[in-house]
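[1] Sequence and predicted structure below; questions after.
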Amino acid sequence: MGPLIVTLEETKLWLRVEHSDEDALIESFIAAAEELVEGILRFPLSEFEVSIPEAIKYAVFFTVSKFYEERNELNMEEINSVLKALLFSYRKVDW
């Protein structure tokens, strides 16, 4: 996996987190969210050569927010359903 497509600062703004106590945790959530997005897209995010579409960034933000806010009661079925809806138009038929 290459560099993260969303920054820690952007993600903290999305989450409305102002402290730095959980920066490492949030960065790990970003990396995990991007892996999930790649799995649903069925191709690496690095294939976007020019810029990442906003819907894909929002998919990452959504996933990170679920990981962060619902980490003790995470519903992966719901996350996958929303991600598939957000990413449908970019998804490849197979790997």
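    Received it, and whenever you're ready, just let me know what you need. Numbers count the residues shown, from 1 in each chain.

[2] Could you use CA atoms for every contact and neighbour count after this?
    Fine.

[3] who touches the helix ranked longest in the chain?
    Across the chain, the longest stretch assigned as helix under DSSP state H is helix 23-41. For helix 23-41, the external contacting residues (CA atoms under 8 Å, 6 or more residues apart in numbering) are 1, 4-6, 8, 11-12, 44-45, 56, 59-61, 63-64, 67-68, 83-84, 87-88, 90-92.

[4] also this one, for the comparison:
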Amino acid sequence: MPLPLNEVKQWLRVDHDDEDTILQSMIAAAEEYLRSALPSWIDPAKNPPAKILALSIIADMYENRDTIADVRYAAQLAGYRQTVQSLIAQLKYAYPHVETTRLPEAKAGVEYSATVRATGGTPPYTWQILGGELPPGLSLDPQTGGITGIPTVAGRYTVTMEAKDMDNRTA
């Protein structure tokens, strides 16, 4: 979810509409840069430190808009600033990051066991399913991230899981 244009304009103290198009492209470029710089997406619209980081990158691009033609390149340049690098490092380690992106294949009727792993944030983590579903017969242990059981139905399943750390930060 992109940062709202009105919040960016307020942050930059811009009170006119003539630069809305360039500001929207700066918002997109800053978020694209953050997606590549962080191990997992941390939505600036929902996360105050990520929001400050995105706004800092946008402010840097806005301040240098006359000297840089390509906003993607401007986002990369802003990303090299020491303050931005420091904020990125803090976000990388302060928030949990789900490391498991793919689980071993399960076979119907055969005992299954796998564990979803996370790093960062403040362990221990609690796990929940946000979307999709596990195959019938398998269940998630919310305390360990373990997925166990005997699948009863063959098929392709997609599941989106969330790790929440001790400080209620999520990945």
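    Good, I have the coordinates. The model shown is predicted, which means the values in this text are computed figures rather than measured ones.

[5] Got a TM-score for the pair?
    Comparing the two superposed chains by TM-score structural alignment, normalised by the length of the first structure, the resulting TM-score equals 0.73, with 89 aligned residues with a CA RMSD of 2.8 Å.

[6] just to revisit the earlier point, which of the contacts of helix 23-41 of the first structure fall in helices?
    Reading helices off those with DSSP H, I get 8, 11-12, 56, 59-61, 63-64, 67-68, 83-84, 87.

[7] Just want the most central residue of the second structure.
    With distances taken as CA atoms, centre = their mean, residue 41 lies nearest the centre of the second structure, 1.4 Å away.

[8] quick revisit: mean deviation, the longest helix of the first structure versus the second structure?
    Mean deviation of helix 23-41 of the first structure relative to the second structure after superposition (mean CA distance after the TM-score superposition for the first structure): 0.8 Å.

[9] Show me what counts as buried in that helix.
    Buried residues in helix 23-41 of the first structure, counted by 16 or more other CA atoms under 10 Å: 26-27, 29-38, 40-41.

[10] Just tell me the aligned range of stretch 5-22 of the second structure in the first structure.
    The aligned range for stretch 5-22 of the second structure in the first structure is 8-25, by TM-score structural alignment.

[11] swap that for stretch 131-149 of the second structure, please
    Going by TM-score structural alignment, stretch 131-149 of the second structure sits over no part of the first structure.

[12] And that stretch, end to end?
    End-to-end distance of stretch 131-149 of the second structure (CA to CA, to the nearest Å): 20 Å.

[13] Skipping adjacent residues, who's closest to the residue mapped onto residue 40 of the second structure from the first structure in space?
    For residue 40 of the second structure, the aligned position in the first structure is residue 43, judged by TM-score structural alignment. For residue 43 of the first structure, ignoring the flanking residues on the chain, the nearest one in space by CA to CA, 6 or more residues apart in numbering is residue 95 at 6.4 Å.
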